[in-house]
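1. Structure here, sequence nowhere to be found:
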């Protein structure tokens, strides 16, 4: 991944726009990443990934869904424990 200072990015902006179509570019200020220049395709992929992550339930939500499903199984089929169970 190419890395340029913010001053260099200002001076070479047109070239960097072309280069960003092939690979992301890190723009630094005082030696630290300040921004990334990426292609529209990369941005769309990042937005799709973020949207997909928002749809994943949190751990407490996931636990509640699993517990609810197990309770329905238990109600419909009864307990799986028998006289030999250590439960």
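-> Received the coordinates, thanks. Predicted model, so just to flag it, every value in this text is computed and none were measured.
2. CA only for contacts and neighbour counts going forward, please
-> Noted.
3. ok, which stretches of this structure are helices?
-> 6-11, 13-20, 40-55, 59-77 (DSSP state H).
4. Please dump these into TSV; it should also carry distance to residue 31 and mean neighbour count for every row.
-> Output for the helices of the chain, formatted as TSV (distance: least, Cα to Cα, whole Å; neighbours: other Cα atoms under 10 Å):
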stretch	distance to residue 31	mean neighbour count
helix 6-11	10	14
helix 13-20	18	15
helix 40-55	24	11
helix 59-77	38	11
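5. For residue 30, which of the ones you listed is the nearest?
-> Comparing the helices of the chain against residue 30 with Cα to Cα, the closest turns out to be helix 6-11 (8.8 Å).
6. which other helices and strands contact the closest one?
-> Helix 6-11 sits against strand 25-29, with contacts defined as 3 or more Cα pairs under 8 Å, 6 or more residues apart in numbering; DSSP states H and E.
7. Check it against this one:
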């Protein structure tokens, strides 16, 4: 993966966008990774993965509290379960996918 500093990313934005079409680009600030820029196609593909969907689910429900949070999580998890079943995935398949590195 290519790495750029945040200053270089700001000053060479066109190059950052071009590079991200070939591979994800890590952006660092003070030597630590803070972001990844990737092509729209790579982003779309990553959105279809189970771990990404779970991360989005947690992110969407983070501000909720109490019963509202529980109800929302159950609703989302039921949708994900139905979609996994439609795609022929077993619970063991989903568990394995969640634990992949």
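-> Great, that's in hand. Values in this document were obtained by computation on a predicted structure and should not be read as measured data.
8. Ok, which of the helices of the first structure comes nearest residue 34 of the first structure?
-> Closest among the helices of the first structure, using Cα to Cα: helix 6-11, at 8.2 Å.
9. Now the closest one on the second structure. Mean distance?
-> Superposed on the second structure, helix 6-11 of the first structure shows a mean distance to its aligned partners of 0.5 Å (mean Cα distance after the TM-score superposition for the first structure).
10. Need the residues that contact that helix.
-> For helix 6-11 of the first structure, the external contacting residues (Cα atoms under 8 Å, 6 or more residues apart in numbering) are 16, 27-29.
11. which of these sit farthest apart?
-> Within these (distances taken as Cα to Cα), the two that end up farthest apart are 16 and 29, at 16.2 Å.
12. so, if you compare the contacts of helix 6-11 of the first structure, which one comes nearest to residue 55 of the first structure?
-> Using Cα to Cα, residue 27 comes nearest to residue 55 of the first structure of those, at 31.2 Å.
13. residue contacts, the closest one?
-> Residue 27 of the first structure sits next to 3-6, 9, 33-37 when contact means Cα under 8 Å, 6+ apart.
14. can you tell me how far it sits from residue 13 of the first structure?
-> To residue 13 of the first structure, residue 27 of the first structure is 11 Å away according to Cα to Cα, to the nearest Å.
15. Can you select the buried ones among the contacts of residue 27 of the first structure for me in PyMOL?
-> The PyMOL command for the buried members of the contacts of residue 27 of the first structure (criterion: 16 or more other Cα atoms under 10 Å) is given here:
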select buried, resi 4+5+6+9+37
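16. Strands - which of the contacts of residue 27 of the first structure land there?
-> 3-5, 33-37 (DSSP state E).
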